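Asks: starting from these lines, generate the structure:
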Amino acid sequence: MSSEADLDLDTHLDEVIEQPTWSRWVIIGGTLLAVLLIGGVAGMFVTRAVDDPASTATPARDSVEVGFAQDMSTHHLQAVTMSGIARDRTTDPEIKQLAFDIERTQLEQVGRMKGWLMLWDQPEQAIGAPMKWMTEPMSGHDGMSMAPQSVSPSGGALMPGMATDTELTKLRSLSGRAFDVYFLQLMLRHHQGGTSMAQYASQHSNLPALKALVNSILASQGAEMDQMKLMLTGRGAQPLP
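Replies: Next up, the predicted model:
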């Protein structure tokens, strides 16, 4: 079902590719909004549909499930923002396609998580500092130890892999190959941080719907991380240290 929907969406985009620029992005923006709404409906349906008692109990405000849904939604939305910048600035078709794929996939996943939060009667964003649901150190990507909370140079609390305001400003200032390389470097690090968060949540939750979402995140981001590493190598660059 998912592959057929992806094919229909790609066909639709091909049909509008010759439209004027403003018209094309209005259509694409509407398509991405529809993906977000569909994800939200799916999130509510999956949560209601599973009969396992562990999936029907409402998670507490300070639970792993609520914290993960809140923080991963915020984490994903930064990836969507960076992908939107890439679509607007790059002239590389490979970068444009990657950015669109990330937008589409992560908006659908955000929709699912916001659907859960609505059902659980919880706010869409955590109150206070992020990552309070992580009470133990987590193993980062490639087995490296990661603290539950990272801090930006300006002192603001960030989640693993997220870009700082300074890094986003730099990204917006670049163009050409320099932009493409820096986008890939930031997005690769972003995916690595998100993967570690997802793995931690899966290890500390018994909610079947959350575990299913984590599997989806690991599959999509794992493939994209492999792709970005190859793209960086092809452009004579390396991941961020």
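
Asks: all contacts plus neighbour counts: C-alpha atoms, from now on.
Replies: Will do.

Asks: am I right that residue 55 is in contact with residue 207?
Replies: Yes - Residue 55 is in contact with residue 207 according to C-alpha atoms under 8 Å; the separation is 5.1 Å.

Asks: more crowded one of those two?
Replies: Applying other C-alpha atoms under 10 Å to residue 55 and residue 207 shows that residue 207 carries more neighbours, namely 21 against 18.

Asks: show me the contacts for the nearest residue to residue 235 once chain neighbours are set aside.
Replies: Leaving out its chain neighbours, the residue that sits closest to residue 235 by C-alpha to C-alpha, 6 or more residues apart in numbering is residue 181, at 7.3 Å. By C-alpha atoms under 8 Å, 6 or more residues apart in numbering, the contact set of residue 181 is 232, 235, 237.

Asks: just to confirm, which helix or strand has residue 181 in it?
Replies: Taking DSSP states H and E as the criterion, the element that holds residue 181 is helix 176-203.

Asks: what do you get for residue 58?
Replies: Per DSSP H and E: residue 58 is located in neither a helix nor a strand.

Asks: I'd like the structure of this one too, to check against the first:
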Amino acid sequence: MTQDVTSSDAAPASEEAPAPSRRRFGYAAVALLLAGIVLGAAIGLVVPRFRTPGTDSVEAGFLRDMSTHHAQAVEMAMIAHADSDTPAIVTLAADIATTQQAQIGYMQGWLRDWDLDPTGDKPAMAWMPDAAGSVVNGLMPGMATPEQLASLRKATGKELDVQFLTLMRAHHLGGIHMAQEAEDLSSNKDVDWIATSMVTAQQGEIQLIDDLLKQAQAS
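Replies: As a prediction, this is how the structure comes out:
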């Protein structure tokens, strides 16, 4: 005798069959989610390091060289501030010394934040392509020679004013050239900001220097 199997008797088996497949899908989704969380955390830790300029980067080279370049400008400005008898030149010298010393602080601070040596071991201007001709006797663009600095320290009166303004004008032109190159080559927002600030400030000061130089030479 044949046993009658109704559709209602077979239904429970067909309804429960997909359950193991659903569980496997659920486990896989959780595993993928956890893997994504772990990978995301790892990227979050690693990416900032990739974004930090390295010791051979344009940014590090520019900050090191410009710190040295600025240091000489501060030195010359302090000489003029202490010894010039012309109020407008004393004021200009104070502005240059204050501004550029503050910028040195920014630049050296960023190098420390990046765990980089403040001076490095690369030749001057190595960060700038085709810059070999820009360094003369070890001096970066616009920098005064030791002999010129010695003469400035001894000068007085009109001679001091003319020497200071002439040297600082050349110094600013060299600094602007370096800062413009850094603007073009750098991908770091802080370095771009300070380079742009330097170009704007020093271009404005050159106009004032030209006016003061004419007055000094005519006196």
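
Asks: ok, the contacts of residue 181 of structure 1 in structure 2, which still hold?
Replies: Using both residues aligned by TM-score structural alignment, their matches' C-alpha atoms under 8 Å as the contact test, the members of the contacts of residue 181 of structure 1 still in contact in structure 2 are 232, 235.

Asks: what about whichever residue in structure 1 pairs up with residue 58 of structure 2, neighbour count?
Replies: Residue correspondence to structure 1 (TM-score structural alignment): residue 58 of structure 2 is matched to residue 64. Residues within reach of residue 64 of structure 1, counting by other C-alpha under 10 Å, total 24.

Asks: equivalent analysis for residue 39 of structure 1, please.
Replies: Counted with other C-alpha under 10 Å, the neighbours of residue 39 of structure 1 add up to 23.

Asks: show me what contacts it?
Replies: 107-112, 115.

Asks: roughly how far does it sit from residue 218 of structure 1?
Replies: The gap separating residue 39 of structure 1 from residue 218 of structure 1 is 17 Å, by C-alpha to C-alpha, to the nearest Å.

Asks: which ones are touching the aligned partner of residue 228 of structure 1 in structure 2?
Replies: Structural alignment (TM-score structural alignment) places residue 228 of structure 1 against residue 209 in structure 2. For residue 209 of structure 2, the contact set (C-alpha under 8 Å, 6+ apart) comprises 165, 169.

Asks: got the angle for the helix or strand hosting residue 209 of structure 2 vs helix 157-185?
Replies: Assigned by DSSP H and E, residue 209 of structure 2 falls within helix 189-218. With axes from the mean of the first three to the mean of the last three C-alpha atoms, to 10 degrees defining the directions, helix 189-218 of structure 2 sits at 150 degrees from helix 157-185.

Asks: where do the helices of structure 1 begin and end?
Replies: Applying DSSP state H to structure 1 gives helices spanning 2-16, 21-49, 53-56, 64-89, 93-119, 165-173, 176-203, 208-234.

Asks: buried residues in the fifth one?
Replies: Judged by neighbour count (16 or more other C-alpha atoms under 10 Å), helix 93-119 of structure 1 contains these buried residues: 95-96, 98-117.

Asks: that one aligns to what range in structure 2?
Replies: Aligned by TM-score structural alignment, helix 93-119 of structure 1 falls on residues 87-113 of structure 2.

Asks: that stretch against structure 1, how far on average?
Replies: Mean deviation of stretch 87-113 of structure 2 relative to structure 1 after superposition (mean C-alpha distance after the TM-score superposition for structure 1): 0.6 Å.

Asks: for the residue nearest the centre of structure 1, what are its contacts?
Replies: Note on structure 1: the residue nearest the mean C-alpha position is residue 76, at 2.9 Å, using C-alpha atoms, centre = their mean. By C-alpha under 8 Å, 6+ apart, the contact list for residue 76 of structure 1 reads 106-107, 110.

Asks: looking at the residues you listed, which one is closest to residue 170 of structure 1?
Replies: Lowest distance from residue 170 of structure 1 to the contacts of residue 76 of structure 1 (C-alpha to C-alpha) belongs to residue 106, with 23.3 Å.

Asks: what distance do you get for the closest one to residue 225 of structure 1?
Replies: For residue 106 of structure 1, the distance to residue 225 of structure 1 equals 14 Å [C-alpha to C-alpha].

Asks: equivalent analysis for residue 46 of structure 1, please.
Replies: Here the criterion is C-alpha to C-alpha. By it, residue 46 of structure 1 lies 28 Å from residue 225 of structure 1.

Asks: what's the answer for residue 28 of structure 1, then?
Replies: 24 Å.

Asks: try residue 180 of structure 1
Replies: Remark: distance between residue 180 of structure 1 and residue 225 of structure 1 (C-alpha to C-alpha) = 15 Å.

Asks: those two: who's more crowded?
Replies: Ranked by neighbour count (other C-alpha under 10 Å), residue 180 of structure 1 and residue 225 place residue 180 first, with 23 against 18.

Asks: that one corresponds to which position in structure 2?
Replies: Under the alignment (TM-score structural alignment), residue 180 of structure 1 pairs with residue 161 in structure 2.

Asks: same question for residue 48 of structure 1.
Replies: Residue 48 of structure 1 maps onto no residue in structure 2, with residues paired by TM-score structural alignment.

Asks: contacts only, for residue 48 of structure 1.
Replies: Residues near residue 48 of structure 1 by C-alpha under 8 Å, 6+ apart: residue 56.

Asks: ditto for residue 194 of structure 2
Replies: Here residue 194 of structure 2 is in contact with residue 103 (C-alpha under 8 Å, 6+ apart).

Asks: could you measure from it over to residue 150 of structure 2?
Replies: Residue 194 of structure 2 is 30 Å from residue 150 of structure 2, by C-alpha to C-alpha.
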